[in-house]
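A.B. asks: Give the three-dimensional model of this entry:
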Amino acid sequence: MSVEIKAGEDRYDIVVDGKSAGFLETRTRPDAILFLHTEISDDFAGQGLAGKLVTAALDDVRSQGRSVLPYCPYVRSFIAKHREYEDLVPEDKRAEFEL
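C.D. replies: All right, here's what the predicted structure looks like:
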């Protein structure tokens, strides 16, 4: 299986064997990138693709030196389980996201 993450304007896409499998919707603000919604197609459910997509997106944000506001419930729970990404959420915003 070939998995590719593509960063686009206001979204990250995950492509499996040349087929769109899902996306992470974002909005860029001067102070942070808002992670709004993660969706994986039913045809690709249960393969861990949402985690791969969010990991790649968070790593990309880190490489840019930016911060994240995780409005998407999946991203919020992912960060709560993977504390190595908690530093991407501004310290003064963590309580708002229960982190």
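
A.B. asks: Please make it C-alpha for all contacts and neighbour counts, starting now.
C.D. replies: Noted.

A.B. asks: what's the longest strand in this structure?
C.D. replies: Ordering each strand of the chain by length in residues (DSSP state E) puts strand 19-28 first.

A.B. asks: for that strand, packing partners?
C.D. replies: The helices and strands touching strand 19-28, judged by 3 or more CA pairs under 8 Å, 6 or more residues apart in numbering; DSSP states H and E, are strand 11-16, strand 33-40, helix 49-63.

A.B. asks: at 7 Å what do you get?
C.D. replies: Judged by 3 or more CA pairs under 7 Å, 6 or more residues apart in numbering; DSSP states H and E, strand 19-28 is in contact with strand 11-16, strand 33-40.

A.B. asks: Let's have those in JSON lines, adding distance to D60 and mean neighbour count.
C.D. replies: Listed next are the helices and strands packed on strand 19-28 as JSON lines, based on distance: least, CA to CA, whole Å; neighbours: other CA atoms under 10 Å:
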{"stretch": "strand 11-16", "distance to D60": "10", "mean neighbour count": "19"}
{"stretch": "strand 33-40", "distance to D60": "11", "mean neighbour count": "19"}
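
A.B. asks: compare with the first, here's sequence two:
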Amino acid sequence: MPALSTLLRSVRRCRRCPNHGEQEESPIMEPRVADNPERSRFEILVGDEVAGFAEYHLFGDEIAFIHTEIDPGYEGQGLGGRLARAALDAARERKLSVLPFCRFIRGWIAKHPEYVDLVPESERPRFGF
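C.D. replies: Coordinates of the predicted model:
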């Protein structure tokens, strides 16, 4: 049996497979978050595809997050956290108080205490903060 190094060299020189040994480069699509006010939700997009969303209701200077969902095909890639951070950063920029009725957003805030200040002090006990 030939040595592994000999086999690897012959695989690299294979003439019948012109692309053999070369990695096909696919464009890496950086996820981005956009507010979609018509649908009352922040969406995380990969390319042009909606990979997830965080639904909200606006009440004056408060934003109530009610549901967050990531498409099963995109789970386990950290998109939920990116979505939560971007949505909460947008709330901070707009000087909105946050009511995290959504369990995921509430849990994310609990793990990132630098965002607890977005929840009105009088409402914090209600959400476990």
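
A.B. asks: TM-score for these two?
C.D. replies: Once superposed, chain against chain, the TM-score is 0.96 (TM-score structural alignment, normalised by the length of structure 1); 99 aligned residues with a CA RMSD of 0.8 Å.

A.B. asks: sorry, back to before: in CSV, list the helices and strands packed on strand 19-28 of structure 1 along with distance to A57 of structure 1.
C.D. replies: As requested, these are arranged in CSV below (distance: least, CA to CA, whole Å):
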stretch, distance to A57 of structure 1
strand 11-16, 7
strand 33-40, 9
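
A.B. asks: Which among the ones you listed is found nearest to G22 of structure 1?
C.D. replies: Proximity to G22 of structure 1 (CA to CA) singles out strand 33-40 among those, at 4.1 Å.

A.B. asks: so the closest one aligns onto which residues of structure 2?
C.D. replies: Aligning strand 33-40 of structure 1 against structure 2 (TM-score structural alignment) gives residues 63-70.

A.B. asks: Quick one: neighbours of whatever residue of structure 2 lines up with G51 of structure 1, just the number.
C.D. replies: Alignment note: G51 of structure 1 maps to G81 in structure 2; criterion TM-score structural alignment. Other residues near G81 of structure 2 come to 13 when the count uses other CA atoms under 10 Å.

A.B. asks: for the one 3 residues further on, same thing?
C.D. replies: As a burial measure, the neighbour count of A84 of structure 2 was computed by other CA under 10 Å and equals 23.

A.B. asks: which ones are touching it?
C.D. replies: A84 of structure 2 makes contacts with I105, as judged by CA atoms under 7 Å, 6 or more residues apart in numbering.

A.B. asks: re the thing from before, check the fit of the match of strand 33-40 of structure 1 onto structure 1 and give the mean distance.
C.D. replies: Its matched residues in structure 1 lie on average 0.3 Å from stretch 63-70 of structure 2 after superposition (mean CA distance after the TM-score superposition for structure 1).

A.B. asks: Aligned counterpart of P31 of structure 2 in structure 1, please.
C.D. replies: Per TM-score structural alignment, P31 of structure 2 is aligned with V3.

A.B. asks: now do A110 of structure 2
C.D. replies: So, by TM-score structural alignment, A110 of structure 2 is matched to A80.

A.B. asks: Would you confirm that that match contacts A95?
C.D. replies: No - counting by CA atoms under 7 Å, A95 is not a contact partner of A80 of structure 1; they are 11.7 Å apart.
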